[in-house]
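Participant: no FASTA, just this:
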């Protein structure tokens, strides 16, 4: 047995043990006859690096997989990365730009080859960082969404969905990123508050028609004046009395001269602006829906921008030449379409100025009313997203959503926490067609070919498409698939589908999926759709949704706020075990995790406490246990620690079944710190006989196994330093909660702990010198207490610093009185402390604590403070109030003890 070093060094331990586990195949030991247990990781972007959200997500997964591996399961944690279409293409294009090159300098194949080169050289950053966190994934079978087998699954899925009528081509609005010249998903759109305006314009009514008030025009208000060049209607609320007589009449667009109808639609809010809304269905999602309700077909809707968001001629050719080629906004100092449209409407007399009064009461006129606008930006390009009418491939998500919803209702999929079910159903019941095509070069190229007439042929190969088309000349669709389309196949595509195999049948469905709630719809729901469509059953039995990791003040982390926490920095500072334990202890179902570096440091201290306990045991001749079963024990203290060990195993098992990571972490934490390190070691100091050594060695072994899923590195190290082992801890056997629980021994040691704790508290509160030994007089003790004092007298004398123990009445003078169960324990203090001075000190401190408590209570009972103050200020006041209230109670009890 190697002597434990005095200093616990996480960095050296972590790198050594991870390499050992991986090189020896211990993350996936051969267990063909064991019960399978399978989870898949949410595949991080191949361009990514470990952020704090990854740290939480993967820590929770690793805790589960290590726990199930210790329980003897055939535990498979599927690992891989996502090809991340836009993100990866952007990285490689940026490298080309640094060499004064651009993507279009190369053919598509040449560019894709460069992306593969980049992946080979730099695409493993995130996977190496997951290793530093301790993730025990099946690296030997790592997958990539663009690898050959997975790509085959993607093509198969696309073709099959098309055959089944669940995938089609359609003209609809998409989130268009003019920088990347591609459609992007909602997840890649970030809404930002920007300074904008509300412009009001007069649109003349056609054919001499007037409003009920005699006006010959309608005033419309808009935040996007540039899009009026593609207006196709004016919408008013059907119940708005101002406009009822002109519904169905025509109106003129002043610049283009286009005539279009006034339509009734509840989208128009009579209380907002003028109650009349210009409808540009080719450039606004709400307008698109209004246009459809008004009878416009998508093919008839006007698109006035090209892929770069420059003005182009519409189908009816009415946009004046002077606007063609202008960018939608001002760019590089040159006015854009917005400025040109406003200027022309103003020159024509159709701009309604915004009039306000200055400080002196004088009227001030401006072209627009300043407004804060919720503006969509591409999260990577940082340019304003343009709703753009274009032809794309869509999946009929409404039909695919039916089976997953039924699976949740039937319990085939259990969502944890259950509160997320309502959100799940709300989104699935209102689901929109899923746009799956992207205008990129990097990704799965869509398996569709077009003939010269625009007809499409979907097939797994060009030869099959040609067979469908006959002798027609075909051109392959240049677009690629949305990365969420491929990652939706992760639970079965990673297991070899569409090929049938034992691995697929054994590990599908997966047992559990752990993911952030923020990708419930982008990834989780889509996996459920594809899994049920192609495998006939839900992809996992449980779906666990965790919250976000937020800054200490509760704010969302962002680079712009400067409050982002680097998990690798925390690992460097405190060790991976400490960070992992923090994540588990703070993960309470349904709540976000608030980052707290002090708590991470506290769990590093917890690891040090465990290390020092091992050193103490080693110095007292305690070695590794030779039995999985609890040793025979006669002493109450040993029977007690066995019972506490069994209770902790039971608590962890219950918590893990319910996916209560915080409860599991807290159960092992308090057992290790309180019961074992603080009390068991204290109670057995100087009394280490053979029985106690055997029990201590067994209990410490159980601690290492129970703690391993949370703190794998230090536990594996101590497992080997504390004795000869036949195998590594990572593949050891989980404790069985089968030992008989000795309730009598538990009750006795619990009584002793309560008594010693009460004595220590009283001594501290009354300023008794630490080294002073006090006589103790016991009154009203039961026979059971007498017997306990006989058995535990030596331990009580040592731990409570008791000089003598007698029964009867106390002498006259001040004394501290402690009641434990039915008995009163009296500690005479005459000559030990200045009782009068101590009473004065306690009374003064009590008055100060009560004053502060009542002041804080007054603030908290004031509705004005609670409602108007910052939430963090209210929370701090509540915390301080609770602290002062508890302090006052302690001081009051101390005074009462002195009589």
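Facilitator: Done, it's in. Just so we're clear, the structure is a prediction, and the values are computed from it rather than from any experiment. Residues are numbered from 1 along each chain as shown.

Participant: CA atoms for contacts and neighbours, from now on please.
Facilitator: Fine.

Participant: ok, residue 156 to residue 459 distance?
Facilitator: 9 Å (CA to CA, to the nearest Å).

Participant: show me which of these two is the more surrounded one.
Facilitator: Looking at residue 156 and residue 459 with other CA atoms under 10 Å, you find the greater number of neighbours at residue 459, namely 23 against 17.

Participant: residues contacting the closest residue to residue 123 other than its chain neighbours?
Facilitator: The spatial neighbour of residue 123 that comes closest, neighbours along the chain excluded (CA to CA, 6 or more residues apart in numbering), is residue 46 at 5.4 Å. For residue 46, the contacting residues are 81, 82, 83, 84, 88, 119, 123, 124, 125, 126, by CA atoms under 8 Å, 6 or more residues apart in numbering.

Participant: give me that answer again for 7 Å
Facilitator: By CA atoms under 7 Å, 6 or more residues apart in numbering, the contact set of residue 46 is 81, 82, 83, 84, 123, 124.

Participant: counting neighbours, what do you get for the second one?
Facilitator: The number of residues packed around residue 82, counting by other CA under 10 Å, is 22.

Participant: alongside the first one, take a look at this:
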């Protein structure tokens, strides 16, 4: 196979990806091998590849490719999430551009448009993942609203309802006024904002000369006030006990209640209570049986529910129909005008925003469906705390524990059409039944009502759909149809899955809930390990976003640096659980590594082989050494993978190839100019290259396949993808340590050549004063172009020396140097070290320093003195030798 002079990713990547697909290397069916399973965190059908996807899916691909090469039955299941809110918003926006309103359509017609949008856009991100090299079993591609997954979701809803875990009720929820739906606590993003704190006057009813000042950030909600609360221990407000106050502008008379919930130190120590529009106020309202007045329409405009008395001002009556933020400005001006505003202060507070639509959420009382979480949470919490299911890094255990111990019931209903419609059917006379289909609901309805004449058309299905996460929490089970067909061959074989790779931002949305459903429906965890990636940030530490313009286009990076270069660059900077400071220079480093591998391969394959020549002793040693170095690296990589330290694993093989193989091994065995190499060394080198390519393959799949195919003749259907990962045969660390000394000796001689401007073609001698292991002399002779290595009692005249540990090595320079210039240099260096030694001696003679400094510091200073004295002795000997 002909190898091009330069590596061109564009020519290689598409060719080999298609080859992998054509040969079915990514496909998996149950067999007698150990399974290794990953389910993809399903990206939204609205999504396109971003840097977070790149990181997450690169990690998954590394794990799955490595497992495949270790002989496991590797199964990586891909799929997409229907993303209720995000997708519905996209469809509504597209229709609006065509002049069509959602409200003008039937549910069925709107869903036609939604499915059309999904078919156009839903597969884009999965196609893009192929460009990254993702080795998913694409035949298993799933969608959270496909038939199997939809049937699973509905069956689970019915089951949980029948177990008494799902209920319907009016509760305070986070309302998204743009998407017109409830959202969960985890879908609310809190942002620090510059706000205002408004101090309002509430007059005491019947005593208009008395008042209480109350601070609020939301003056518009006074329209829904039904009480004022003070702390019973607050002496300032003892006079208000049993009294009533008047809501400004609205002139509603409301009671003063006392509760130690109120913080006497915050604001004025008084609290306006608006049960319909604040979670804490709702709790107080329940406690004191206060009425609730919901002043907001679903879209955030004002309704007329607050107009409940004849005393209301004309200004207040005019607020109906206004937007909530427009009203805030208007009501503040009206309060000021009426003398009911004490003051306004600047204020920093956190405001909750909908994660999907980016508008401020509105706490709102709403009839919703909820799932009780306490019972589901216990086994899921115990599994993680007992390390039955492991988190990497472990710091996320505490985050998980805190949420699980304080878990709230899950609001699972959404006021949307795109999603799994809630399988609840309302009856003509009131009440409802729960069933998977209307056909199954009808007999239940007849029993419930006692009316045998009921027809299907008499039943009305709930309009709401389920929270997106109610389908994805079943993902590891529903992908193998474990809900519809419990105990089937695939769920028994692939479940629990092996590793989950995800971001910590969805630890509550998804990870915790999958663990809960796993124990509920399979009586065991859904995966054995969770690897939390960090966020990809720019080099200034900022989160990547479209608005900042700091997020590079992943496909643009692949086009510029190749998929292998981008994968390598990302992983070099990706410690588990920590944010990744991404710099495009990392991709350049990855591309440079590609080129290094390519050029090393071309060098080796360019050598002429002669099977009649004997193997040089230096090559024999080099092969023995590199085999040990390779085994050591394999051991290190296995240890790193066991702890999910993928960046350390990749750094190990990166250094092995760049430093040990390219810079040392190839130099040790390289034949002379236009000389052949012996067959034994050449074959050993090809075997090493084969091992290196296999170790690199999970990280850099394309270049490794290209070179592996060119390494030796291959049959159709052979691939590095299914080649076995090299295993370590153990190594002798003492041997490697001795070899490191040999490398230091080579480095010392090369430094002398550099300092003295001696060309590499000039043959030198090396003299040794002290202990020396001669085992590696053939390597040193070759690497340094030496004529001999000899043991000496003293240095000869005109020699330049260096220390390796405690042994001195010297190179006689003879006529190769100018003696006067060399003496001047050595004397200058001697003066420096004498001065340095003197400063250390002075420090150690200082009783105050010696008395106060830690023992380690004293020890370090004494070592500095000993090193300086050793250097001085060597320099004095060199000077004396030159003067002879």
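Facilitator: Great, that's in hand. These numbers come from a predicted model, not from an experiment.

Participant: just give the TM-score of the two.
Facilitator: Here the TM-score for the pair of chains, by TM-score structural alignment, normalised by the length of structure 2, is 0.86; 816 aligned residues with a CA RMSD of 3.1 Å.

Participant: one step back: quick one: which of the contacts of residue 46 of structure 1 is most hemmed in?
Facilitator: residue 83 (26 neighbours).

Participant: nearest spatial neighbour of residue 732 of structure 2, skipping sequence neighbours?
Facilitator: Leaving aside its sequence neighbours, residue 732 of structure 2 sits nearest to residue 628 (CA to CA, 6+ apart; 7.0 Å).

Participant: looking at this, that neighbour is in a strand?
Facilitator: No: counting by DSSP: H, G, I helix; E, B strand; the rest coil, residue 628 of structure 2 is not part of a strand but helix.

Participant: structure 1: which residue goes with that one?
Facilitator: For residue 628 of structure 2, the aligned residue in structure 1 is residue 643 (criterion: TM-score structural alignment).

Participant: hmm, residue 738 and that match touching each other?
Facilitator: No: if you go by CA atoms under 7 Å, residue 643 of structure 1 and residue 738 don't touch, sitting 10.1 Å apart.

Participant: what about the alignment partner in structure 1 of residue 437 of structure 2, neighbour count?
Facilitator: Counting by TM-score structural alignment, residue 437 of structure 2 lines up with residue 461 in structure 1. Residue 461 of structure 1 sits with 12 neighbouring residues when counted by other CA under 10 Å.

Participant: what's around the closest residue to residue 461 of structure 1 other than its chain neighbours, how many residues?
Facilitator: Leaving aside its chain neighbours, residue 461 of structure 1 sits nearest to residue 447 (7.0 Å; criterion: CA to CA, 6+ apart). Counted by other CA under 10 Å, the residues lying close to residue 447 of structure 1 total 23.

Participant: check residue 683 of structure 2 too.
Facilitator: Based on other CA under 10 Å, the number of other residues close to residue 683 of structure 2 is 12.

Participant: what secondary structure does it sit in?
Facilitator: Applying three-state DSSP: residue 683 of structure 2 is helix.

Participant: how about the most centrally placed residue in structure 2: what's its closest non-neighbour residue?
Facilitator: The structure's structure 2 has its C-alpha centroid closest to residue 533; by CA atoms, centre = their mean the separation is 2.3 Å. With sequence-adjacent residues excluded and distances taken as CA to CA, 6+ apart, residue 533 of structure 2 is closest to residue 577, at 4.7 Å.
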